[in-house]
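A.B. asks: here you go, sequence then predicted model.
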Amino acid sequence: MALDKTFDPAAIEAKWYSHWEDNGLFRPERPEAQPYTIVNPPPNVTGSLHIGHALDNTLQDVVIRYERLRGKDALWVVGTDHAGIATQMVVERQMEAAGDKRTNYSREAFVDKVWEWKAESGGTITRQLRRLGCSMDWSREQFTMDPHFTRAVVKVFVDLYNQGLLYRDKRLVNWDPKLKTAISDLEVETREVQGGFWHFRYPLADGVKRDDGLDYIEVATTRPETMLADMAVAVHPDDARYQSVIGKEILQPLTGRRFKVVADEHADPELGSGAVKITPGHDFNDFEVGKRAGIKPSEMLNMFDAEARVVQTSDGLVPEEFVGLDRFDARALVVQRMKEQGFLIPHVTKDKEGNEVQHDAEPRTIQTPYGDRGGVVIEPWLTDQWYVNAAELAKAPLEAVRSGAIEIVPKTWEKTFFNWMENIQPWCVSRQLWWGHRIPAWYGPDGQVFVAEDEAAATQLATEYYRKQGLADPIIDIQNVTFHRVGNEVVGWVGEVRDTGELVNAHSTVTLVRDEDVLDTWFSSALWPFATLGWPDDSALVERHYPNDLLISGFDILFFWDARMAMQGLHFMKEVPWKRLYLHGLVRAADGQKMSKSKGNVVDPLGLIDKYGADALRFFMAAMESQGRDVKMDEKRFEGYRNFATKLWNAARFCESNGIGASTAIAAPTATSAVNKWIIGEVVETLAELDKAMADLRFDAAANTIYHFVWDQFCDWYIELIKGNFDEETKAVAGWVLDQILVMLHPFMPFVTEELWAALGDRANYPLITAAWPQPGAAVDAEAKAEVDWLIALIGNLRTAKNELGIAPGAKLDAYLPDPSPATRGIIERNPAAIERLARLNGIRFDAAPAGAAMQVGAGDANIVVPLEGVIDIAAEKARLTKALEVSTKEAKSLEGRLSNPSFVEKAKPEAVEKARADHAMHKAEAERLAAALARLG
């Protein structure tokens, strides 16, 4: 088919994507081929494509298309995450908009509504990934709530529990009062908030005084409301001020609660009064101090409900006026009451006249934790939750990275990985939601827990447990105990009394209640590399595609997801989940700032696709990704890469119009002319560089290698050099080279390359997406390379010289080269037409140049003289260049002085310093260019 005159990305993208997907070309049948497997970080089912997804998935697609072209059985596992918190929030918002709410439904009915939402609206991001060109195996699309995946999640939970690596414990968690669930440390974002630092007196009990005569201890806090649950005051064991009162009781003024002064190194003698009030049920540091002081977690006081409203503590000492108040209202009332009773120590400042001014609190900028989804202040809250022994599971991944079984790229991330994994805390895996994998645990009336894969297995465990309890009963001696169900909810047993044989109720019935919580979303996604392959039911795919070959992920989910996959994969599969882990940076706004909706600098990748095409967006992402460095948005580059695709399109049209079509062989055709030998050699060198860059995961180097080959060697030089000489050899070579370009460029720009591949040859049964990676079967011809490189140097240097001296590009000039070397003479004599047409020279005479002004142009070992008499006004040109040189030199020197001034560099705005550096480099380069031009004039 003839190519359209204009390259229009929109016209070809939808056509080719549907063709690839409908024909199963993302996973061609290759049972004998070497497998190659990657998995995508499963995006939230609620999500839509953002610029980070565009980077992450582009890099993955580059790799998977590259390996598919290399003949591998390339599997890119695709799917979405059920995103517990995010999805439940979306559905609840929709219900609220309709005047409805979750609590109007049973748990099962609400979950049904979530599934309905997923069926209607949950496929947005997968459609958008198609627009990006992602060649994922959609026939095996996964979802973390699919039945087979749920089975894997439940099995892992039960196995970890039975192995003693998963347990229930009472600990402090990050509690989101808006979502009413625990969240992980990684889901907490710290913000700077303007707050206060209040100082209070806590009186010592029973008339006790310190050595200095004071009968109180001063404490300070940014959260006065928590004093309603204080259980101790801590001082440093070596702090001389408090030695006499360690172990003595202190009185909390508002509650009247008595507690002890404890010695603990957490208290810093150099900070404030050196004394710290301890609220172990509502502060992570205080929790540890409380445990060291002998306070059991079960004894720690809780003063908040799930919505962070004040509740009565177990000792009943919270004044009733506080009960039911929101935490921040309680804060204000606590301060007011402590002030009224004379226990507030004011913060004193001086006004402009020097008069003392008292304030309730010292103003402070406080690092405050917020939930990244709920958007409210996180409250440390003491609850019973399920935990994984992450420290034990982290041992195998640490060894895998140390031994090289897992290679982290770039290597600089290893230190961060080691630091986090070596200091890892227990992983809280329970969440107080309705949407998600429900925890497979059932509780008896005595608090006994039964963890099992399903209700039947839990019933069996309960049967065995309570049978033993019954048989051990010292009052009723029973035998033949049978466990049975009463209705749908109650579990109990009956037994036969040994003496009479009478059937009696040996015990009252036992009700098993299932745990209400669901699992943390990251618990299930940690199984992604093997559960998506059918584990534990299907072993064939697991054996073939586990471990995965590569994981590409943003560094921001290294601990959310990557580390947890390594833990679960090594524990359950006894092998690493992937052999290499590539961590890329963030995509930032053009000014380097992090993108955020609040800043209004978020870039929509779909808008970029609409404007420039998916190929341009993909090429930008690959070309700008430099081993973990952040990518800065630059719309001019998008335009440039769209122009690159257009350049290739026009080159293909030129070839097509001159009878150049598809090649008929993978190997390079026979070539006799220097220019054809040269371009074949350039393909060989480009292929080697490209393969090396891909092996090293240098996406930027790979993209720039193929870019410069296409734009510079092929379009700018080869096509120009062969114009007017389309013999059969040249047609064959040009067609073969163009095919190699399409194959090598395909991973980066799949749409335009597939369109050109189809247009240049009749090969419907051999689409580009599954073509063979180049195998030139040729070597670089050194003589041909030297010859063409000499011509390129001559033409390029002459064009530069003309530009510097203001000579029209089309002006035809005379040239002289006395006593050329034999090799140079041969090149000139073999290429008169190219020299005349491209260098715009009336040939090159092997004589001395006539006397007079001239410029000299170098090429290889030759120094060609080009007379300028009558071509330009030498004197005027020298004057122009001299004046311009003076201006650029002066500007460069001025900017150099400014940049060498530490005061400017340190105090000026970063953008001003950056502009000064750029201007200095520009003026310096211009001065060098002008000096070279003057030198040419002699």
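C.D. replies: Cool, got the structure. Numbers count the residues shown, from 1 in each chain.

A.B. asks: all contacts plus neighbour counts: C-alpha atoms, from now on.
C.D. replies: Fine.

A.B. asks: ok, and what's touching stretch 842-856?
C.D. replies: Counting contacts by Cα atoms under 8 Å, 6 or more residues apart in numbering, the residues outside stretch 842-856 that touch it are 812-820, 828, 832, 835-836, 863-869, 874, 936-938.

A.B. asks: ok, now which ones touch His266?
C.D. replies: His266 sits in contact with Ala234, Val235, His236, Asn285, Val289, where contact means Cα under 8 Å, 6+ apart.

A.B. asks: now stretch 649-667: buried residues?
C.D. replies: Taking 16 or more other Cα atoms under 10 Å as the neighbour-count basis, stretch 649-667 is seen to contain the buried residues Trp649, Asn650, Ala651, Ala652, Arg653, Cys655, Glu656, Ile660, Gly661, Ala662, Ser663, Ile666.

A.B. asks: now for those residues: which two are most distant?
C.D. replies: Between all members of the buried residues of stretch 649-667, the longest pairwise span (Cα to Cα) is found for Asn650 and Ile666 and amounts to 23.7 Å.

A.B. asks: presented hereafter is structure B, for comparison with structure A:
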Amino acid sequence: MDPPRCTEQLGSSSPTTYAGFTPGRQRVRNSTGPALRLTVVTDNSQRPGTGAHSSAPANLPTQYAPADAEGPLYERWVERGYFEADAKSGKEPYTIVIPPPNVTGSLHLGHAFEHTLIDALTRRKRMQGYETLWQPGMDHAGIATQNVVERELAKEGKSRHDLGREAFTERVWKWKAESGGQISGQMKRLGDGVAWSRERFTMDEGLSRAVQTIFKRLYDDELIYRAERIINWCPRCLTAISDIEVEYQDDEGELVSIRYGEGGNSIVVATTRAETMLGDTAVAVHPDDDRYRHLVGTEIELPLTGRRIPVVADEHVDPEFGTGAVKVTPAHDPNDFEIGRRHDLPNLTVMDEHAVITAHGPFQGLDRLEARSAIVAALRAEGRITAEKRPYTHSVGHCSRCKTTIEPRLSMQWWVRVGPLAKAAGDAVRDGRVAIHPKEMESRYFGWVDNLHDWCISRQLWWGHRIPVWYGPNGETVCVGPDEQPPSGEGWQQDSDVLDTWFSSGLWPFSTLGWPERTESLEKFYPNSVLVTGYDILFFWVARMMMFGLYAMDGTPPFHTIALHGMVRDQFGKKMSKSFGNAVNPLDWMDKYGSDAVRFTLARGANPGVDVPIGEDWVQASRNFANKIWNATRFALMNGATVEGGLPAAERRSAADRWILSRLNAVVAEVDAHYDDYQFAKLSDTLFHFAWDEVFDWYVELTKTVFQAGGPAAEVSRRVLGEVLDVTLRLLHPVIPFVTETLWTTLTGRESVVIAEWPTDSGFRDAAAEREIGTVQQVVTEVRRFRADQGLQPGQKVPARLDLAGTDLAGHEPAIRQLLRLQPEGEGFTSTATLPVAGATVALDLSGTIDVAAERKRLTKDLAAAEKEKAQATAKLGNGAFLAKAPDHVVDKIRTRLSTAEADIERITAQLAGLPQG
């Protein structure tokens, strides 16, 4: 049989069959590993939690030490092959790819957050019996990696050009082997359950073949082409970058107004980039602007150059903005380039790849910023500056890699014609083949794919997938597929550019499975079940995977669901950044509090599509939760909790037993619903409050008197407590895998919770037991509050008389007395305070422990507040005009306030009456 489920009645379980486990893998049963030196024997007569009361909880240490446990546990999981995926399996597949981190990267909180969510999903599905694949790998990160190695060369006084292309590429591969990929080890620290044997790299042989294959197909289908267009150029990285790799920020610059032409035929234009005027080939005005109608078709002189340029009419110009006239520099501005195409204007490039002025004249050889100042000064000297605004704050694009200001530049590049691909990507979401979660993120997706411009895919780098195109001596162009021989002979040369990194990572969901070959893995695990990623790379990566997946896989999208999450921020909601001084290395927190604490903190903040604030005190609280689980399980083991045998019949269970099993099934159902809706924060919160509040703070406490009394009732509660802990630990495992592994294997004696069966809801509920225990909780909570108000210490014992007649609390008197530290009345008992609650009366003898005058003053103040609340609510409910206009939920809220106030008045009045007179 399978391990016990969360059901009303289940029999014992054999450790020989596990959910998600494929026969043939190495396994070692009934071992919990060396980390904690646990001893778990298989003789049930000697096992903790079976039969007689046990005094030693399977050598479970008094404290949990994550640093000692986590590494060995993870190594054992990997050695036993728990995370591997079998393409030949008959189980239903569940596939998730890791958003491939850069080979240059290290684990940051954003990675830890995303990986925690993915790991929780895959661990649960593995426990549910799916053939689960979490596909790992890394991205070659073209610009970032080349920059790293070039910096290393610079320390030696060399550049990549000193080595040459082939030697430089070999140097990058060497760096990758020696220094790249440290994030893999950090992922293991976090507990990532990835299939390490399937780890891929975007430039390994198989993925390179996939890249060359899809390039060739797109080229043959005329969806890839080469053309001269305006691109975003980084003068530092010396390469084109895509629109989505440009970061915009407000910079302080200057806005100068320049007079072109003379007298009545002059036009004033404003610019923040005066240096580009050297490349102007026209001035444009709106065709309906009467101010300039007489100038359209004429020529005016371009200052400082001696050239004459035409005045053209173009509807792109906004006549209401500025002077209503704009300078047109087709080779250095994307909008101007389009105006130039419409009016057949020449394209004059006036800067080189380093953003140095190349135009002949006094400004040649100056950097663009130096030239800007020099040109403005020269124009001022000629009386051409009509206005200056300094400083002028405006949005400026920067390279996301090196933060250098981007230079729009006319360049011959390779492009993807995205029109039909983007339409297919949009249609797949609109027709329901792919769901975006949360749904409100759909508009952002459509806003991108519906307005996507052709994608510049060539990069002027040496590290990356080289474009598989050869040029012949007579102008020939040949695109070569992976199984074709490139042309040879004198004069043939391969294109020197490489492909944008996002081109290869866009193939990730199927290239990692062996495409273009129809491998067993591709047939089994494509499409992915879900993509879990940040909304910030919806455009970078998600849209590209959608376009390529639909194109390469015959209209089958790469995943069924796109689950988007937010970004991790500090506890004040501020973006984490080294420059802000609030960046956190998650490894530091793992060292201090354990990986489970970091994971649980991140999961508790994970609401779909919403940014996640996190602070160290929250991680500390999660560590405390792990300790609470540890201590409660130790208590259970010391008191003989067991998972052996079926659950006792319902009639043998106490109300507390029935209550906790009813709540347990409800929690299983709730957690499942939250997982299916990617509500990680809600499922984590549900488990936290159930485990801490209901299991540990209530059920465990309620069973203490039962265990002390012994007998048949204790045997029943030992089995119920074992069941509750078994199921609770399995529910918690996907989020906090390490501590639950140690505790579950100790409790059950079975191999691993990783391959245990996921709990299921049997539907068992006991409303009566829930009401009964709810009443116990109400009595205990109210008396505890009263004790605290009186300044009594939690452990201070107080004589009390309990009148439980007419309630269903009689059987709970021993537990209530123990929970409240209430002694029997004894001789000389004097009731100095009486608390009516839930139909019962608790009379306390607080002689010498209570300040009657202070208590009367406090209660009188509370009574006045309750009466005021009642009066306000009554007045509103008696106002017909208010009731006619107020929404139903507002009226219901006021009715609830009235009911609460009336109950408070009754309770406080009774408390005042019970106080000693005088």
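C.D. replies: Structure's in. What do you need? Since we're looking at a predicted model, the values are computed, not measured.

A.B. asks: check the contacts of His266 of the first structure for burial and list the buried ones.
C.D. replies: Members of the contacts of His266 of the first structure classed as buried by 16+ other Cα under 10 Å are Ala234, Val235, His236, Val289.

A.B. asks: I'd like those residues laid out as JSON lines, including distance to Asp691 of the first structure and secondary structure.
C.D. replies: Conversion of these to JSON lines gives the following (distance: Cα to Cα, whole Å; DSSP: H, G, I helix; E, B strand; the rest coil):
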{"residue": "Ala234", "distance to Asp691 of the first structure": "63", "secondary structure": "strand"}
{"residue": "Val235", "distance to Asp691 of the first structure": "63", "secondary structure": "strand"}
{"residue": "His236", "distance to Asp691 of the first structure": "62", "secondary structure": "coil"}
{"residue": "Val289", "distance to Asp691 of the first structure": "57", "secondary structure": "helix"}
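
A.B. asks: could you export these as a markdown table, including distance to Asp549 of the first structure?
C.D. replies: Compiled in a markdown table, those are given as follows (distance: Cα to Cα, whole Å):
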| residue | distance to Asp549 of the first structure |
| --- | --- |
| Ala234 | 53 |
| Val235 | 54 |
| His236 | 53 |
| Val289 | 46 |
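
A.B. asks: distance of Asn639 of the second structure from Phe707 of the second structure?
C.D. replies: For Asn639 of the second structure, the distance to Phe707 of the second structure equals 7 Å [Cα to Cα, to the nearest Å].

A.B. asks: do Arg390 of the second structure as well
C.D. replies: From Arg390 of the second structure over to Phe707 of the second structure the distance is 81 Å, taken as Cα to Cα.

A.B. asks: so which of those two has more stuff around it?
C.D. replies: Applying other Cα atoms under 10 Å to Arg390 of the second structure and Phe707 shows that Phe707 carries more neighbours, namely 19 against 10.

A.B. asks: tell me the helix or strand right after the helix or strand hosting the more buried one.
C.D. replies: The secondary structure element spanning Phe707 of the second structure is helix 700-709 (assigned by DSSP states H and E). On the C-terminal side of helix 700-709 of the second structure, the closest following helix or strand by DSSP H and E is helix 712-732.

A.B. asks: and that following helix, what's buried?
C.D. replies: Residues of helix 712-732 of the second structure classed as buried by neighbour count (16+ other Cα under 10 Å): 713-732.

A.B. asks: for the helix or strand following it, the distance to its chain's centre please.
C.D. replies: Tracing the chain C-terminally past helix 712-732 of the second structure and defining elements by DSSP H and E, one meets helix 737-748 next. Taking Cα atoms, centre = their mean, to the nearest Å, the mean C-alpha location of helix 737-748 of the second structure is offset from the chain mean by 26 Å.

A.B. asks: what do you get for stretch 372-386 of the second structure?
C.D. replies: 52 Å.

A.B. asks: could you tell me where it falls in the first structure?
C.D. replies: Aligning stretch 372-386 of the second structure against the first structure (TM-score structural alignment) gives residues 331-345.

A.B. asks: contact partners of the matching stretch?
C.D. replies: When contacts are taken as Cα under 8 Å, 6+ apart, the neighbours of stretch 331-345 of the first structure outside the stretch itself are Trp198, His199, Phe200, Arg201, Tyr202, Arg223, Pro224, Glu225, Pro253, Leu254, Phe322, Asp360.

A.B. asks: out of these, which are inside strands?
C.D. replies: Applying DSSP state E to the contacts of stretch 331-345 of the first structure, the entries found in strands are Trp198, His199, Phe200, Arg201, Tyr202.

A.B. asks: quick one: map the third one onto the second structure.
C.D. replies: Spelled out, it's Phe200 of the first structure. The criterion is TM-score structural alignment: under it, Phe200 of the first structure has Ile258 as its aligned partner in the second structure.

A.B. asks: tell me the contacts of its match?
C.D. replies: Shown in contact with Ile258 of the second structure (Cα under 8 Å, 6+ apart): Val268, Val269, Ala270, Leu379, Arg384, Ile385, Thr386, Ala387.

A.B. asks: nearest to Ala597 of the second structure among those?
C.D. replies: Taking Cα to Cα as the measure, Ala270 is the one of the contacts of Ile258 of the second structure closest to Ala597 of the second structure, at 56.6 Å.

A.B. asks: sec struct for that closest one, please.
C.D. replies: Secondary structure, DSSP: H, G, I helix; E, B strand; the rest coil: Ala270 of the second structure is strand.

A.B. asks: the closest residue to it other than its chain neighbours: what's it in contact with?
C.D. replies: Taking Cα to Cα, 6 or more residues apart in numbering as the measure, Ala270 of the second structure lies nearest to Ser257, with 4.1 Å between them; neighbours along the chain are not counted. If a contact means Cα under 8 Å, 6+ apart, then Ser257 of the second structure has Val268, Val269, Ala270, Thr271, Ile385, Thr386, Ala387, Glu388 as its contacts.

A.B. asks: which residue lines up with the second one in the first structure?
C.D. replies: Correspondence of Val269 of the second structure to the first structure, assessed by TM-score structural alignment: Val219.
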